[in-house]
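A.B. asks: What follows is a predicted protein model with its sequence.
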Amino acid sequence: MAEIIFITGGQRSGKSRYAQSLAEQLSDAPVYLATAHIWDDDFQKRVDRHKSDRGEQWTTLEEEVNISKLELTGKVVLVDCITLWLTNIFYQNNSDVDLSLAQAKNEWNAFIQQYFTAIVVSNELGMGVHPENELARKFADLQGWMNQYIASLANEVVLMVSGIPVKIK
């Protein structure tokens, strides 16, 4: 089974930077697993910035939903991020929280059956502003439940606060 290092925190808390540094400490050839679907130009700029932050030693794999189909045995893999991955699942399931959570858990369980190190980035949506509409509240619930699930299986959990890693587990 995979060794899981779960890194969570608010937006711009330093999660990705910390995760990237950790991956580079653990491997000379880390893998970046990008789960994002590019929705607009602003998001493309964010993706481009993340890409430019990584050196040539990185291999980038892109998979929006079916992460378990990738062969990652023996690798150090930075999964960035669970929030974007869940967004894709939620969108595919027409915003059905229960169906999305079941699919995400099943896919996650299959994903971690390989022997590799997973450095997993996710957002703590519940620590921010209370969502103003039903769809956003449903997604925040989905995110919170999936974060709890991944954290329960993780070997380590780190909460990023203003760029400072705080070890939780």
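C.D. replies: All right, it came through fine.
A.B. asks: rest of the way, CA atoms for contacts and neighbours
C.D. replies: Fine.
A.B. asks: how about the residue nearest to Gln143 when sequence neighbours are not counted, what does it touch?
C.D. replies: In space, and not counting its chain neighbours, Gln143 is closest to Thr83: 6.7 Å by CA to CA, 6 or more residues apart in numbering. Residues in contact with Thr83 (CA atoms under 8 Å, 6 or more residues apart in numbering) are 122-123, 143.
A.B. asks: What strand or helix carries Thr83?
C.D. replies: Using DSSP states H and E, Thr83 falls within helix 82-92.
A.B. asks: how about that helix: buried residues?
C.D. replies: Neighbour counts over helix 82-92 (16 or more other CA atoms under 10 Å) mark 82-90 as buried.
A.B. asks: then this one, side by side with the first:
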Amino acid sequence: MNHLFVIGGARSGKSGYAQQRAETCGLSPVFVATAQAFDAEMTDRIARHRADRGPEWQTVEAPLALPETIAAHATPDRVLLVDCLTLWVTNLLMAERPIPAACDALTQAIEQAQGPVILVSNEVGWGIVPDNALARRFRDEAGFLHQRVAKTVPEVQLVVVGLPMRLK
């Protein structure tokens, strides 16, 4: 299996599709979580997702250190499933980290990964222009990152209403 980028809207089925691809590739699955539980709803959501994956999955939390996590865990006997890049961009924004440098490090980590990496993200560019500077910056940074990741990996799937459509 090669690297894969799975993108789609909220509740499009992209995470389920990415999980199915990881589980059927024959390698040991590692879930790289970028989410942070800042409230009870998110804590419950994370617990549900963890239970849905099953005991064969190892989970590694990487809310900020995503490139380093990929470098440390991408081995030929594992498949990494990173879910999701838009939460990672949010975390970088909130921590006031330099996003272009982090994106450089991420694409380099993907290119150098010794095993397959599946990256999941939310398409954020199909809506209206946000009404505030922070939301516009988020949309722009996520869009730039998506373009870079799509250029870096050999396969890109857009998932809409549970149906994957191969873009690359």
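C.D. replies: Noted; the coordinates are in hand. On a predicted model such as this, the values are computed, not experimentally measured, just so you know.
A.B. asks: Fetch the TM-score of the aligned pair.
C.D. replies: Aligned and superposed, the two chains score 0.90 in TM-score terms (TM-score structural alignment, normalised by the length of the second structure); 164 aligned residues with a CA RMSD of 1.7 Å.
A.B. asks: Please report how far the counterpart of the residue nearest to Gln143 of the first structure in the second structure lies from Val124 of the second structure.
C.D. replies: Mapped onto the second structure by TM-score structural alignment, Thr83 of the first structure lines up with Thr86. According to CA to CA, to the nearest Å, Thr86 of the second structure and Val124 of the second structure sit 9 Å apart.
A.B. asks: show me where the first structure has helices.
C.D. replies: Assigned by DSSP state H, the first structure shows helices spanning 15-26, 41-53, 82-92, 97-111, 134-153.
A.B. asks: Which one of those helices lies nearest to Ser162 of the first structure?
C.D. replies: Closest to Ser162 of the first structure of the helices of the first structure, according to CA to CA: helix 15-26, at 9.5 Å.
A.B. asks: does Tyr32 of the first structure really touch Val79, like I thought?
C.D. replies: Yes - the criterion here is CA atoms under 8 Å, and Tyr32 of the first structure meets it with Val79 at 6.3 Å.
A.B. asks: Which one of these two is surrounded by more residues?
C.D. replies: Between Tyr32 of the first structure and Val79, Val79 has the larger neighbour count (other CA atoms under 10 Å), namely 24 against 21.
A.B. asks: Quickly list what's touching both of Thr86 and Val124 of the second structure.
C.D. replies: Ala142.
A.B. asks: coming back round to it: once aligned to the second structure, how far is the helix holding Thr83 of the first structure on average?
C.D. replies: In the superposition against the second structure, helix 82-92 of the first structure averages 1.2 Å from its aligned positions (mean CA distance after the TM-score superposition for the first structure).
A.B. asks: Next, the angle from that helix to helix 97-111.
C.D. replies: Put simply, helix 82-92 of the first structure runs at 130 degrees to helix 97-111, going by axes from the mean of the first three to the mean of the last three CA atoms, to 10 degrees.
A.B. asks: Contact partners for the nearest residue to Arg11 of the second structure once chain neighbours are set aside?
C.D. replies: In this structure, Arg11 of the second structure finds its nearest non-sequential neighbour in Val161, 7.9 Å apart by CA to CA, 6+ apart. Listed by CA under 8 Å, 6+ apart, the contact partners of Val161 of the second structure are 11-13.
A.B. asks: and Gln148 of the first structure, how many neighbours does it have?
C.D. replies: Gln148 of the first structure: 12 neighbours (other CA under 10 Å).
A.B. asks: can you check Val160 of the second structure too?
C.D. replies: Counted with other CA under 10 Å, Val160 of the second structure comes out at 16.
A.B. asks: Could you double-check that it sits in contact with Val6?
C.D. replies: No - the pair Val160 of the second structure / Val6 is not scored as a contact, 10.7 Å apart, by CA under 8 Å.
A.B. asks: Common neighbours of these two, please.
C.D. replies: Going by CA under 8 Å, 6+ apart, residues that sit against Val160 of the second structure and also against Val6 are Lys14.
A.B. asks: Mind putting the buried residues of helix 82-92 of the first structure into TSV with distance to Asp98 of the first structure?
C.D. replies: Formatted as TSV, the buried residues of helix 82-92 of the first structure follow (distance: CA to CA, whole Å):
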residue	distance to Asp98 of the first structure
Ile82	17
Thr83	16
Leu84	17
Trp85	16
Leu86	12
Thr87	14
Asn88	15
Ile89	11
Phe90	10
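A.B. asks: Of the residues you listed, which is the nearest to Lys69 of the first structure?
C.D. replies: Trp85 (14.3 Å).
A.B. asks: Enumerate every residue touching the closest one.
C.D. replies: Trp85 of the first structure makes contacts with 35-36, 64-65, as judged by CA under 8 Å, 6+ apart.
A.B. asks: try 6 Å
C.D. replies: If you count contacts by CA atoms under 6 Å, 6 or more residues apart in numbering, Trp85 of the first structure has them with 35, 64.
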